[in-house]
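> How does the following fold in three dimensions:
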Amino acid sequence: MLLNDRIKAFSELGKFLNQFKSTGYEKVNTIHHNDDFFDKMVHKITTAVHHNGWFTEKNVLFSVEQWSNALTKNNLKDWLSPYALEKTEPKTVGIVMAGNIPLVGFHDFLSVLISGHHVLVKQSSNDNQLLPFLASYLIAIEPRFEASIKFTSEKFKNFDAVIATGSDNTSRYFEYYFGKVPNIIRKNRNSVAILTGNETKEQLEVLGEDIFRYYGLGCRSVSKLMVPKGYDFDSFFKAIYPYNDVINSAKYANNYDYNKAVYLMSNYKLFENGFLMLKEDESYASPIATLFYETYDSKGQLSKKIESDSEKIQCVVGLDFSPECIEFGKTQSPQLSDYADGIDIIEFLTKIN
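Got it, this is the predicted structure:
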């Protein structure tokens, strides 16, 4: 199968996914195999929501919509143009997927297949509804993919390389088990937003998207604020108020109440507004319904800290702090070339031997 064939198949998958938006479902008659797959996709979305209490319909559809936007023929060609993929010798690449947000492992799945390799997938039980179904649609579009896609719930056997995502604890197991083959092993990472006090109300409001999308469970979710000393959080709290309905989620509300009780019993100083708590803390991984914050004296001091903690940070959001900074409100809409942990997966896949 040529690279153009693989690109065409994934772009057709993108067109199929484009029918499922947060604004509603719209069946398009020109989509290939739609009579066989459209209603089943609706059912799969419902199943995913019932299967995992954190996967609301809104968040599942948001994830689907982001992938439908990414999987266009032009986007795929632009992404892959720097790489030599036409002469790939197919290898079997195992992927151990996380399950914290809907379709969190799709980029790895896409990368392996579009590079011309075979994929062996072990999903998290928290997110195992949608991807096998999308794989079946992909095979319907391009039957030659069937020989290249395998899902398993067992330990990996007969693999040439591995991409594994987990916690700092599971990474030690991954390194032991997969250390003898080419591998990418991801650990815990979180995202931070750098505030200066000069942000507009609109910028702070869309920062709420970076904080509350997926209830803050993604590695690209902002879990910490860096603020200048003496920063007044009043403008921040006013700007994010439109996200107050997050507290209507029973699971989120339970975490809010529990963590608030723990903080108060420990006599921690808190800022809170009824649906989000701010706690001063040097850590990056804040609990659900909590944002950590840390103060800084100067941009130079902050730059050194961000650089020294780079292996703990997935995204940095802010205004003109560095060329790598992401715009407010954009962390959950990455481009195909925005690689997790900054590791170029396609480059890695071209060097498997």
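
> make it CA atoms for all contacts and neighbour counts henceforth
Noted.

> what sits up against stretch 191-211?
For stretch 191-211, the surrounding residues in contact (Cα atoms under 8 Å, 6 or more residues apart in numbering) are 216, 219-228, 231, 235-236, 239-240, 242-243, 284, 313-319, 321, 328-332.

> just how off-centre is that stretch within its chain?
Its chain's C-alpha centre and that of stretch 191-211 lie 19 Å apart, by Cα atoms, centre = their mean, to the nearest Å.

> can you give me the end-to-end distance of that stretch?
9 Å (Cα to Cα, to the nearest Å).

> Return the set of buried residues in that stretch.
Residues of stretch 191-211 classed as buried: 191-196, 203-211 (neighbour count, 16 or more other Cα atoms under 10 Å).

> closest to I343 among these?
Comparing the buried residues of stretch 191-211 against I343 with Cα to Cα places S191 closest, at 16.2 Å.

> in what helix or strand does that closest one lie?
strand 190-194 (DSSP states H and E).

> what's downstream of that strand, the next helix or strand?
Following strand 190-194 toward the C-terminus (DSSP H and E): helix 201-212.

> run this one through as well so I can compare:
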Amino acid sequence: MNLEQRIKAFAKLGNFLKQFNTSKIEKNDKSEFNTLFFDVFKVQINRAQEYNGWFNKENVLKAFESWSEALTLKNLNKWTSNYNFNGEYAPKNVAIIMAGNIPLVGFHDFLSVLTSGHNVIVKQSSNDKHFLPLIAKFLEYYNPKFKNKITFTEGKLTNFDAVIATGSTNTARYFEHYFGKYPNIIRRNRNSVAILTSNETQEELESLGNDIFQYFGLGCRSVSKIFIPKGYDFNPLFNALYQFKDIINYKKYENNYDYNKAIYLMSLFKLQENGFIMLKEDKNYASPIATLFYEYYNSFDDLLLKLELESEQIQCVVSNKNYKDFVKFGETQHPKLWNYADGIDTLNFLLTI
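Take a look at the predicted model:
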């Protein structure tokens, strides 16, 4: 199976996923192939919340929608055009240890391994283990040559040549101990931040709400902290975020809101809050669910230096400033194929192991 065939398979998958989006679920192709997979995907989407309370239907569909936008022939060709796939090498077995904080969070690694021509051994998180096997079946049905290239395991990883592992900062220590002798990418906890200057438009602040609330703020690309200038007026931000007020009606989110608010009040922390999100001044990056940390800055240049020094804690930075490493408001959860987690070029790693 050559690169062109692999790209066509994932483009076919992207086209299939377009049938599942936040506006509607609608079968566009009446073929037997589509019917076989459409129905089983639809059932799994409707049942996802039974297995993971954070995987409500809206968030699952948002994940599908994001990947359907990414997996086009144009994007896949643009992504792969920057690499040399002409080298002669025997496919290696690459183990992936996946996180499970948001739907399909490990899919990019899965995509990268198969696109590179290697074989993938997947160890899924118990929090997200139902969609990727369906995707694997889809690919195998579309092109039977995938059948010998995809393996799922719940036991001890064996017979692998390289490892991509994603977990917490604590589990990363164990990953380094067990997998340090193999070529590896080991990812730790990271969070995303936004820089506000008081010059943001209403539309930009509303878009920031998507960066904060999508997936209940559980993703590494979710904005968990904002940097604000001295004397910042919170009213425009709270007004913009009001459209997300219904998130408090989701019981798991409400429970976290009530619990964390009680802790803060008992600890006499000063809060800014509006009934569905709390803003707390804090120098840390990882904020609890239903909480957004904030920190004041004196100068933009000093803040850039701080973020550079602490870059290993940050996944992405949101701002409307014209800076090459910034992400636009509302786009943190829509990375391009070439926007790699932790800034590590996964595809280059795979093509050079």
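
> And for G275 of structure 2, the neighbour number?
The local packing of G275 of structure 2 (other Cα atoms under 10 Å) involves 13 other residues.

> Roughly how far does it sit from F238 of structure 2?
From G275 of structure 2 to F238 of structure 2 the distance is 11 Å (Cα to Cα).

> can you give me the angle the strand holding S191 of structure 1 makes with helix 201-212?
170 degrees (axes from the mean of the first three to the mean of the last three Cα atoms, to 10 degrees).

> Strand 190-194 of structure 1 against structure 2, how far on average?
Aligned to structure 2 and superposed, strand 190-194 of structure 1 gives a mean residue distance of 0.2 Å (mean Cα distance after the TM-score superposition for structure 1).

> and that strand, how far out from the chain's middle?
That offset, for strand 190-194 of structure 1, works out to 14 Å (Cα atoms, centre = their mean).

> What residues in structure 2 pair up with that strand?
The aligned range for strand 190-194 of structure 1 in structure 2 is 191-195, by TM-score structural alignment.

> ranges for the helices of the stretch 51-200 of structure 1?
57-70, 73-80, 106-114, 130-141, 168-178 (DSSP state H, counting those that start in this stretch).

> between the longest one and helix 130-141, how many degrees?
Calculated by the same axes, to 10 degrees, helix 57-70 of structure 1 forms an angle of 40 degrees with helix 130-141.

> Would you mark the buried spots in helix 57-70 of structure 1?
57, 59-70.

> in stretch 246-253 of structure 2, what's buried?
Residues 247-248, 253 are the ones in stretch 246-253 of structure 2 that count as buried (16+ other Cα under 10 Å).

> for stretch 101-112 of structure 2, same thing?
Neighbour-count burial for stretch 101-112 of structure 2 [16+ other Cα under 10 Å]: 101-106, 108-112.

> How about stretch 80-95 of structure 1?
For stretch 80-95 of structure 1, burial by neighbour count (16+ other Cα under 10 Å) applies to 80, 85, 88, 90-95.

> cool, and stretch 114-128 of structure 1?
Residues of stretch 114-128 of structure 1 classed as buried: 114-124, 126-128 (neighbour count, 16+ other Cα under 10 Å).

> That stretch: end-to-end distance?
First-to-last residue span, stretch 114-128 of structure 1, Cα to Cα: 21 Å.

> Go ahead and name everything in contact with it.
With contacts defined as Cα under 8 Å, 6+ apart, stretch 114-128 of structure 1 is touched by 1, 3, 6-7, 48, 51-52, 85, 88-103, 109, 112-113, 147-154, 156, 159, 346, 349-350.

> now swap in stretch 269-287 of structure 2 and tell me
190-193, 224-225, 238, 245, 247-248, 254, 257, 261, 264, 290-295, 313-314.

> make it 7 Å
191, 224-225, 245, 248, 290-295 (Cα atoms under 7 Å, 6 or more residues apart in numbering).
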